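In: model the structure of this input:
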Amino acid sequence: MVARIVDLRSDTVTKPTETMRTAMAFAEVDDDVLGFDPTAFRLEAEMAKKFGKEAALFVPSGTMSNLICVLAHCDVRGSEVILGDNCHIYIYENGGIATIGGVHPRVVKNNNDGTMDIDLIEAAIRDPKGELFYPSTKLICLENTHANSGGRCLSAEYTDRVGEVAKKHGLKLHIDGARIFNASVALGVPVDRLVQAADSVSVCLSKGIGAPVGSVIIGSENFIAKARVLRKALGGGMRQIGILCAAALVGLHENVGKLESDHKNARTLADGLSEIRGLKVDASSVETNMIFIGIEGSWTTAEKIRKYLEERNILLMKDSSSRLRVVLHHQISASDVQYALSCFQQALQCENGN
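Out: This is a model prediction of the structure:
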């Protein structure tokens, strides 16, 4: 009998469903670098239509998708991108925009809800007359949902306002939409409306919709043509990618509808955790599938609790010495949530000596 494992490390840990495996096994494929993979065509066309843009491109990873988008918009070395000080591109993507692309990051403070103040964004835009001294601002980046803010959602109205600032100053707007489907479901707003103001969007296929590999870049036909060249240069040109795209199509059709259940399970878990002595959880801020759990007091640490839970097959990530992160996904059931809650309760009682 296989031991029960409740994997809350990330929504990237999902395993391909039987439907995905069947679709992968029988996918119609050809050489995508040569431009002939029919299943890749299907996925890219469907994503472009769903997001209200002209074209799309499959890439191996979310980090590569964001890097390509930044480089395509900031096509002169020494250009500058404005982005949040707590966003994924700035914190977790190996500084690729600077080290590989020669693009300078100009950071603006992220608020607790993942937004940046509009006036601070506008103030960060360089004066073109100062080009002798300053980088040239080319791009603004947003992240929706905003992971380090706990999966908070950016509204269409907020994104529109940022888009207006970008257009006013002749800039482009990119959205790191790794979990944009979560935002769409949580807000009750179609994804095309959430990215209406954006010139490009990157969407992760291996997070909320549960595909095993890949991301998609979405934008205008001209932009995607530039992105395709950059994908090849960065080593992301692959051959029979229809095998991967077939799984993504299944996830797109079958798993987006499950995100509301993920969000419900996250709220149930957050409500339960907030009642456990020694844990600090702001349940009211849990909008999608992510929860950050603060550890109160000096009598235990996040690592001790993580190890205790791991021994009971509850897997999660330590965010710092005093904070844990859990992420729900479609392979976590309501029963798993209750089991996790009971293990958290036992862990805190054990550490507290009760």
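
In: alpha carbons only for contacts and neighbour counts from here, please
Out: Will do.

In: next, the buried residues of the helix ranked longest in the chain.
Out: Looking across the chain with DSSP state H, the single longest helix is helix 334-351. Neighbour counts using 16 or more other CA atoms under 10 Å place 334, 336-337, 339-341, 343-348 of helix 334-351 among the buried residues.

In: stretch 177-193 too?
Out: Neighbour counts over stretch 177-193 (16+ other CA under 10 Å) mark 177-187, 190-193 as buried.

In: how far away from the center of its chain is stretch 280-293?
Out: 16 Å (CA atoms, centre = their mean, to the nearest Å).

In: please work out which residues outside that stretch touch it.
Out: 147, 150-153, 182-183, 186, 262-263, 265-267, 270-271, 273-274, 279, 294-296, 323-329 (CA atoms under 8 Å, 6 or more residues apart in numbering).

In: and for stretch 101-111?
Out: With CA under 8 Å, 6+ apart, stretch 101-111 has contacts from 71, 74, 77-87, 90, 97-98, 116-117, 120-121, 124, 135.

In: I'd like the structure of this one too, to check against the first:
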Amino acid sequence: MTTVRAIDLRSDTVTQPDEMMRVAMSAAEVGDDVLDHDPTMRRLEDEVAALVGMEAALWVPSGTMGNLIALMLHLNRGDRFLAARGSHVLEAELGSAAWLAGGMPHPLEWTAGPGRFAAEDVRAMATPSAPYYALRTRLLCLENTHNFAGGAVTPPDEHARLVSAAKEAGLRVHLDGARLWNAAVALGVPPAALAVGVDTVQVCLSKGLGAPVGSVLAGPSALVREGRRVRKMLGGGVRQGGVLAAAGILALERMADLEVDHANARSLADGLTELGWAVVRPETNIVLAEVPDTRVALAMLDQVGVLAAAVPGGVRFVTHRDVPTSDIGEALRRISGQVSGRSAAEHPVRA
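Out: Here you go, the predicted model:
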């Protein structure tokens, strides 16, 4: 029996390091990062800090750890933090914000568009003059792009209004920029333009940029020094980390390639729409499709070797550097053949 080659659109985390990246990793200058600060790791951290407009940066194994370290630095036990409904820190980090950082999460509704809220929403939840026994709101968490809103982008002017509202209310601001590179490319602005005014920002190297592992937390030098201590507490200190940092340095050089992923996502969305799927027009590399039965839709896709992920109410496709443009057309051809062969009662995308 012939096995159909899988087209993996579950996430942009499934990319494989190419030969050039593997060579860079094998040739990396390394040291003990816990004892002496690995030289290649230091170079990566300096490059990321400059890209996002911060004084210093800290490599971490994952974006989840980067976000957690930031929350542990910003919150005291019982402090409330605000984040958009469906944010990664609320929905996809196993409650570590409450369990380990001691924070009380409060979701803000999407009043300004998918994945976005307004400055007025921040002001309404701030508690600068509340009595001692009331919840203290101490932190605003932003996410750009917003994963579960379909890679939705927050532009610089809107970002500035949110940060200004937070600062006026005495809140610190953390930016989960796991896909900040995508937002910057989509908007045609430097990444630093989307991190203005925040206290900390986490960016990921192992998603669209294609490194095998790693994120970076950036902020003021004093805060990053304390973050290095917290990283060690969480077991995130590495020894010869330059092997991994070398992949991250090369990944940063490939930021402009993300526009190909964005174009592929638009092509996929257009094709699915033509096939009768209810699709949200993507701003970056994430395509959300509403389906009446997620399980049935995923099973149909799996039968034709197109891999996607479940999200509430639908299916998520994520384009990335390991899926060339030709594979988008192939995926649509496979889906078209499967859908056209089903009766209306069996149709996975129509109620």
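
In: would you give the TM-score for this superposition?
Out: TM-score for the superposed chains, counting by TM-score structural alignment, normalised by the length of the second structure: 0.94, backed by 343 aligned residues with a CA RMSD of 1.6 Å.

In: circling back: next step: the contacts of stretch 280-293 of the first structure restricted to strands.
Out: Using DSSP state E to define strands, the subset of those located there is 279, 294-295, 323-327.

In: and these as JSON lines, adding distance to Val201 of the first structure and neighbour count?
Out: Conversion of these to JSON lines gives the following (distance: CA to CA, whole Å; neighbours: other CA atoms under 10 Å):
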{"residue": "Leu279", "distance to Val201 of the first structure": "36", "neighbour count": "19"}
{"residue": "Gly294", "distance to Val201 of the first structure": "32", "neighbour count": "21"}
{"residue": "Ile295", "distance to Val201 of the first structure": "35", "neighbour count": "22"}
{"residue": "Arg323", "distance to Val201 of the first structure": "30", "neighbour count": "18"}
{"residue": "Leu324", "distance to Val201 of the first structure": "29", "neighbour count": "22"}
{"residue": "Arg325", "distance to Val201 of the first structure": "26", "neighbour count": "20"}
{"residue": "Val326", "distance to Val201 of the first structure": "25", "neighbour count": "23"}
{"residue": "Val327", "distance to Val201 of the first structure": "23", "neighbour count": "24"}
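
In: where is the longest strand in the first structure?
Out: As assigned by DSSP E, the longest strand anywhere in the first structure is strand 136-143.

In: that one vs the second structure, mean deviation?
Out: When the second structure is overlaid, strand 136-143 of the first structure sits 0.9 Å from its aligned residues on average, using mean CA distance after the TM-score superposition for the first structure.

In: next one: that strand to chain centre, how far?
Out: 17 Å.

In: next, the buried residues of it.
Out: Neighbour counts over strand 136-143 of the first structure (16+ other CA under 10 Å) mark 136-143 as buried.

In: same question, stretch 24-38 of the first structure
Out: Neighbour-count burial for stretch 24-38 of the first structure [16+ other CA under 10 Å]: 24, 27-33, 37-38.

In: which pair in the residues you listed spans the largest distance?
Out: Met24 and Val33 (18.9 Å; CA to CA).

In: just the buried ones from the contacts of stretch 101-111 of the first structure?
Out: Buried among these (16+ other CA under 10 Å): 71, 74, 78-87, 90, 97-98, 116, 121, 124, 135.

In: hmm, back to that, distance to Ala56 of the first structure added to the buried residues of strand 136-143 of the first structure, as a markdown table?
Out: As requested, the buried residues of strand 136-143 of the first structure are exported to a markdown table (distance: CA to CA, whole Å):
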| residue | distance to Ala56 of the first structure |
| --- | --- |
| Ser136 | 27 |
| Thr137 | 25 |
| Lys138 | 22 |
| Leu139 | 20 |
| Ile140 | 20 |
| Cys141 | 18 |
| Leu142 | 19 |
| Glu143 | 19 |
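
In: mean shift of the helix or strand hosting Asp157 of the second structure relative to the first structure?
Out: Using DSSP states H and E, Asp157 of the second structure sits within helix 156-168. For helix 156-168 of the second structure, the mean deviation from the first structure after alignment is 1.1 Å (mean CA distance after the TM-score superposition for the first structure).

In: for the residue nearest to Leu108 of the second structure when sequence neighbours are not counted, give its distance to Thr154 of the second structure.
Out: Leaving out its chain neighbours, the residue that sits closest to Leu108 of the second structure by CA to CA, 6 or more residues apart in numbering is Ala84, at 4.6 Å. Ala84 of the second structure is 12 Å from Thr154 of the second structure, where distance means CA to CA, to the nearest Å.
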